[in-house]
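In: Structure, please.
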Amino acid sequence: MSTPTTTTPVIVPIDTPTLGDRSYLAHDGQVAVVIDPQRDIDRVQALAADAGVRITHVFETHIHNDYVTGGLALAAATGARYHVNAADDVAYDRSPISDDDVVEVSATMRVRAIATPGHTYTHLSYALEAAPAAGAAFEPVGVFTGGSLLFGGTGRPDLLGHDHTHELVNHQFASAHRLAEELPEHTHVLPTHGFGSFCSAGSTGDTTASTIGQERKQNPALTEGRERWVADTLAGLDAYPAYYAHMGPANEAGPSAPDLNAPQAADRDTLAARIAAGEWVVDLRTRTAFAAGHVTGTLNFGLDGQFATYLGWLIPWGTPLTLLGDSAEQVADAQRELVRIGIDRLEGAATGTPDDWTDGDLGTFERVAFADLAQVRHHRPVQVLDVRRASEYDDGHIDDATNIPLHELLSRIGDVPAGEVWVHCAGGYRASIAASVLAARGILVVAVDDSFAENAAAAGLPIATAA
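Out: Below is the predicted model:
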């Protein structure tokens, strides 16, 4: 029995919190469209099956810089039309779409393309329009804005390189205003980026939903003049993950569906040999578990944080990678995260506990709070290493701390101060990654697993800001 057609489209967000992105499934009870799908398309297919709808159209707002798309594979698997900007130079067949083109999805649902350059030159937003009945007038109900207008911000304009940033930031301002002027206040704003993604510029806070009317009142791109907004946006741009450089070419080439079959099991001798050879063996467990006992030479990228973002940022691209996890499910979750950024090949995996992974003595290091750091400085000299980004450090840091942003640590190991190193970040996740890097090199390290904003100054530590 078929699902009845709805008069208002149902819009289902598909969150990928570790990358800070959303994809969307929108349907009328019979047919569905998908916008900016992630690589692991089985999630989308399962949602469509649960809703009893058939995916007939897949849309890309832009050639993504922060993940490998699942759009081409999803279209192939479902027989859907795959809409990519006609101006994008891609190596596969697609349904070319351009500004103001309208795609009739059903008698009561259609999609209109709106050129919104700024995040990229060829960026499109898509207005989802609905009619109460066949033959009735269509009205916008939502707009899929990709990396254009976000909640309280916009997509960043610098991912195509410094030479294009000034032009793109001005395009971004104009695009935000086009959306605000063309669409009614009630239109839901449905961005792809802005939930922790490094593709966003400006603060999107904790907002999870918004409308054009709300953005007109609160988004600086719509409340400030062009000159001030451009200057503020450019001043606020920060580092972004190194793996982004590989995403655009992969998406232009046409990525296939991922292989999510379990990697080959690795035994103790194999793990030891891989560590000795300089390969990456990554422990997925929490930072608490890792600090308490780990295989010497392994690195800790806990699956409980922005795992793929930071692993993709730090790993030299193409380095052989083996995963260690509590369970096969944990390894499978990590594998799913990795294929989203184009790390398709795993050398192997092992599950269990560190005692299952090595015959040697386990490595450990202390986990402490900022109060412990304040106390120990009265008794002996320790070196403080701050691995937050430079902008975070400039906003406020422990007075004598050395700043080496986490993404620079591997190339700046020689800059780590000699002696006992107490490493911290904003909340503990990045500090554990850094501590594992240092411990693997035989450096005496202590990880500060604490909130800098809440507890560093409160512990009596001297806080300085950039001059």
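In: all contacts plus neighbour counts: C-alpha atoms, from now on.
Out: Noted.
In: Are there helices or strands packed against the helix ranked longest in the chain, and which ones?
Out: Using DSSP state H to define each element, the chain has its longest helix at helix 162-182. The contact analysis (3 or more C-alpha pairs under 8 Å, 6 or more residues apart in numbering; DSSP states H and E) places helix 162-182 against strand 154-155, helix 212-218, helix 220-223, helix 226-236.
In: and this one, so I can compare the two:
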Amino acid sequence: MIEIIPMETPTLGDRSYLVTDGTTAFVVDPQRDIDRMLEPARSRDLRITHVFETHIHNDYVTGGPALAEATGAAYHVNADDPVRFEHSPVRDGDVIEVGPRMRVRALATPGHTHTHLSYVLESGGEAVAVFTGGSLLYGSTGRPDLLGPDHTDALARAQHRTARRLADELPDDTEVYPTHGFGSFCSSTQSDATRSTIGRERKTNPVLTQDEREYVETLLAGLDAYPAYYAHMSPRNLDGPGAPDLSEPRRADAAELRRRLQDGEWVVDLRSRKAFAAGHLGGAFNFGLDGSFATYLGWLIPWGTPVSLLAETPDEIAEAQRELVRIGIERPASAASGDPSGWTGGAPLSEVGLGTFDELAAVRHHRTVTVLDVRRNDEWRRSHLPGAVHVPLHELLSRLDEVPEGEVWVHCATGYRSAIAGSFLAAAGRRVVVVDDDFANAAPYVRKAD
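Out: The predicted structure follows:
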């Protein structure tokens, strides 16, 4: 019996897959921390013989070369990708035998990238599943604009054609296993679905229900910003990244942390926004491990800036390290854990305020405050608070001077992004209150789109 084991990376919105017939296994789109594939393979006494890459990824550093080296597996990459490492080139229509009960057929499905491949898993002469990478997603497709505006229209049209190729060539009961689409910015839209089939997508996915013109126009109109760190992923993946170093980082005392802050380095507090608000090292930024930590840190940090990590426990430091190597931030400059008073060397802790949308509404009746909305442009267009200043979080560091003087109440959709923004403002010496609330609770006060 064939088993498909998803390996989820929820903070990046991706899935990798370990597929086995009980003795032999192959992997699709492995993340950088390959121990997540090696450990279950060893525990089940499986031999990984093949690794398949659907495309040169833009949102994470691949673990493909390192996994192939560790296992001796053949590493399959599109023959047209200009990679600079040893691999097994694969083309549209190629069939790879993976043991006596599994074979994999490559299908060219450009759209997310020019050289994107999907892989059809066949057993007993039947199509069992298709691994669609960034092509056909659950209720959506991969976004076509990551290679730049000169390619976007052509890739969007290619996405429409190749999704239909999958629907035309595969039976309705073929299971669909995408890599992106679980919160990844590589997805053009998001869906709550956790599994699907070709037949289900045929009925519900816009790429299969709309004609090319409507699909392309709707798709392109809905695209918004994506993380800046994406620009660094493709070059790394073309070079063939090695296995990451997840050993413990050097420990920093209060004096070292203070020096790093003075030198313009980033000191990142991984605790929850409530813990950060109650007391933190002044100048530190709050990227909690309870959200999309790596995505937003990679998006906002000037690339190459040294990062030091602060957390309650060493295990949380290790978790953050793992998240960071997935996006190519190889080693923290230093780290510290324990009570935050130890990070200041006995100096007083800094604080920020926390509030709700109801409390914000009450405050605005009594005094003038600035309301700063750090959501994305598409969120702002749908509805927003009257009189709010809008600066998307990914633009805030370069636009801090646009935030009016005085008390600032900053909000997003859930509180995670507003906590990051609040820490930026606090580090800049501003008086700030973070709205730790769901935007649905702002409904009585919002101005909706016409």
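In: Can you give me the TM-score here?
Out: Overlay of the two chains. TM-score (TM-score structural alignment, normalised by the length of the second structure): 0.99; 449 aligned residues with a C-alpha RMSD of 0.7 Å.
In: Comparing the helices and strands packed on helix 162-182 of the first structure, which comes out most buried?
Out: strand 154-155 (a mean of 30; mean count of other C-alpha atoms under 10 Å).
In: whereabouts in the second structure does it align?
Out: Strand 154-155 of the first structure corresponds to residues 141-142 of the second structure when matched by TM-score structural alignment.
In: which outside residues touch the matching stretch?
Out: Applying C-alpha atoms under 8 Å, 6 or more residues apart in numbering, the external contacts of stretch 141-142 of the second structure come out as 111-112, 134-136, 159, 180-181, 186-189, 207.
In: Recalculate using a threshold of 6 Å.
Out: Residues outside stretch 141-142 of the second structure that contact it (C-alpha atoms under 6 Å, 6 or more residues apart in numbering) are 112, 134, 135, 186, 187, 188.
In: Same check on stretch 177-194 of the first structure?
Out: 21-22, 141-147, 150, 200, 210-213.
In: What is the equivalent residue in the second structure for residue 211 of the first structure?
Out: Under TM-score structural alignment, residue 211 of the first structure pairs with residue 197 in the second structure.
In: which residues of the stretch 351-467 of the first structure fall in strands?
Out: Ranges of strands within the stretch 351-467 of the first structure are 366-368, 383-386, 397-398, 402-403, 421-424, 445-448, 463-464, based on DSSP state E, counting those that start in this stretch.
In: what would the ones you listed look like in a markdown table with mean neighbour count and distance to residue 31 of the first structure?
Out: As requested, those are arranged in a markdown table below (neighbours: other C-alpha atoms under 10 Å; distance: least, C-alpha to C-alpha, whole Å):
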| stretch | mean neighbour count | distance to residue 31 of the first structure |
| --- | --- | --- |
| strand 366-368 | 18 | 52 |
| strand 383-386 | 24 | 51 |
| strand 397-398 | 21 | 53 |
| strand 402-403 | 22 | 53 |
| strand 421-424 | 25 | 50 |
| strand 445-448 | 27 | 51 |
| strand 463-464 | 14 | 57 |
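In: Just send those back as CSV, with distance to residue 358 of the first structure too.
Out: Shown next, in CSV, are the strands of the stretch 351-467 of the first structure (distance: least, C-alpha to C-alpha, whole Å):
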stretch, distance to residue 358 of the first structure
strand 366-368, 21
strand 383-386, 30
strand 397-398, 38
strand 402-403, 34
strand 421-424, 26
strand 445-448, 22
strand 463-464, 42
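In: Residue 91 of the first structure and residue 353 of the first structure: what is the separation?
Out: The gap separating residue 91 of the first structure from residue 353 of the first structure is 45 Å, by C-alpha to C-alpha, to the nearest Å.
In: so residue 40 of the second structure is in which element?
Out: For residue 40 of the second structure, the host element (DSSP states H and E) is helix 35-43.
In: Also residue 317 of the second structure?
Out: Per DSSP H and E: helix 314-325 holds residue 317 of the second structure.
In: and what of residue 350 of the first structure?
Out: Assigned by DSSP H and E, residue 350 of the first structure falls in strand 348-351.
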